[in-house]
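Peer 1: Sequence first, then the predicted structure, then my questions.
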Amino acid sequence: MRLPSTERLSVLVVEDEPLIAMHLKLCVEAFGHKVCGVAATADDAIELGLTHRPDVMLTDLRLRGGTSGEHAARVLFETIGLRAIFVSGNLDPDMRAQLSDLSPIAMIMKPFGIQEIERALSLVRPPPQS
């Protein structure tokens, strides 16, 4: 599915497993969106988020160096209002409750199908074009 250029999203991918990060990037691009960056740590995600101000972030919870996708999502949500699609194998009911105050767009369990990513991205509304 390709979207008109006015509906393309800017997406930040936050994933420390290189093959999964590449798969997510290819999925996002196949759906007609732009990946503004790929981060493997919370610090890198925060820096890329503040620099590029994407429409949404696709993020895992456990990241390289013992850092947390939840931390990155929380900082970016509180500073620039960036909402997340969480893609993780660690989305038990307690974690879902812990993430609820971040107004997540979706929570997708690993392993995931590309249709789940496409469906979650379809819920994101890009800002109006000026």
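Peer 2: Perfect, thanks for sending it. Residues are numbered from 1 along each chain as shown.
Peer 1: Please make it C-alpha for all contacts and neighbour counts, starting now.
Peer 2: Fine.
Peer 1: for the chain, what spans make up the strands?
Peer 2: Ranges of strands in the chain, per DSSP state E, are 10-14, 34-39, 56-59, 84-88, 106-109.
Peer 1: Second structure follows, compare the two:
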Amino acid sequence: MSSDLAKSIGRELPYLRRYARALTGNQTAGDNYAAATLEAILADRNLIDGNDVRVGLYRTFHAIWQSSGQPIAEADDNNRARQVQSHLAGLTPNSREALLLRTIEELRYDQIAEIMGLPQDEAEELVQIALNEMGRAIRGKVMIIEDETIIAMDLKGIVQAMGHEVTGVARTHSAAIELAGERRPDLILADIQLADGSSGVDAVNELLVSMGELPVIFITAFPERLLTGDRPEPAFLISKPYSEEQVRSAVSQAMFFASSQGIEAA
């Protein structure tokens, strides 16, 4: 493998891992799929087109994903695994993959079509189907950790328009802990840099220790700080500036993987 190609793959790998984690709902499972993708490329360099390394990576990943037939990782709680599988089984095939590629990875429809081996109009239709199917499947309580008032209000409006309840908005680490203590959320939307210089990551980690497993979506202008591979990374990560479609997609996906924690299907 040439040095230039290796560098190109290295630049794209954190984002492939992000996609894999969002798809599986699990960091370990997602990273295993990403590793299998790299192994396949090392075995057959022709899988990567020199003109578009990113598309080649995702196309190889998609082929492995489809052949494995494993929509989520094995869970410690088999009841949880079965429940999530049941929800996912009700979705149109390939729709969730198309949605993530479009909204989280921000690929063009022609790129998604090439990755998935579909006509472009079908790729576009799958994204809309997924938004509709996932958006009406689960309802829950969402807490927002965000210090910028305009962004916080925008996120609140998007989440409420989806039919979820917003438990409140916290601007600092301490406010987040207090808010979560008043009412347990089903999902947390969090920035990583807060008003008083405190860390949204630290606030979330503290909440996870005290409250147990909760789905978290980080929305940040500094995604590279959470895509290092050196620490536990979030399954859902959106870059600022974000689009409403990205937020809707991530919230819907995250709610699916929290469906065993008392969130009711609509």
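Peer 2: Sure, I can see it. The structure presented is a predicted model; accordingly, all values stated were derived computationally and were not measured.
Peer 1: winner for burial among the strands of the first structure?
Peer 2: strand 56-59 (a mean of 29; mean count of other C-alpha atoms under 10 Å).
Peer 1: What residues in the second structure pair up with it?
Peer 2: Under TM-score structural alignment, the alignment places strand 56-59 of the first structure onto residues 187-190 of the second structure.
Peer 1: likewise stretch 15-34 of the first structure?
Peer 2: Under TM-score structural alignment, stretch 15-34 of the first structure corresponds to residues 146-165 of the second structure.
Peer 1: still on that earlier bit, save the strands of the first structure as a markdown table, and put in distance to Glu116 of the first structure too.
Peer 2: Listed next are these as a markdown table, based on distance: least, C-alpha to C-alpha, whole Å:
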| stretch | distance to Glu116 of the first structure |
| --- | --- |
| strand 10-14 | 15 |
| strand 34-39 | 17 |
| strand 56-59 | 12 |
| strand 84-88 | 10 |
| strand 106-109 | 7 |
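Peer 1: To Arg96 of the first structure, which of those lies closest?
Peer 2: With C-alpha to C-alpha as the measure, strand 106-109 is the member of the strands of the first structure nearest Arg96 of the first structure (7.9 Å).
Peer 1: equivalent range in the second structure for that closest one?
Peer 2: Per TM-score structural alignment, the counterpart of strand 106-109 of the first structure in the second structure is residues 236-239.
Peer 1: The matching stretch vs the first structure, average offset?
Peer 2: For stretch 236-239 of the second structure, the mean deviation from the first structure after alignment is 0.3 Å (mean C-alpha distance after the TM-score superposition for the first structure).
Peer 1: Run the chain-centre distance for that stretch.
Peer 2: 6 Å (C-alpha atoms, centre = their mean, to the nearest Å).
Peer 1: Other residues contacting it?
Peer 2: Stretch 236-239 of the second structure is contacted from outside by 18, 21-22, 104, 216-223, 246-247, 250, 254, using C-alpha atoms under 8 Å, 6 or more residues apart in numbering.
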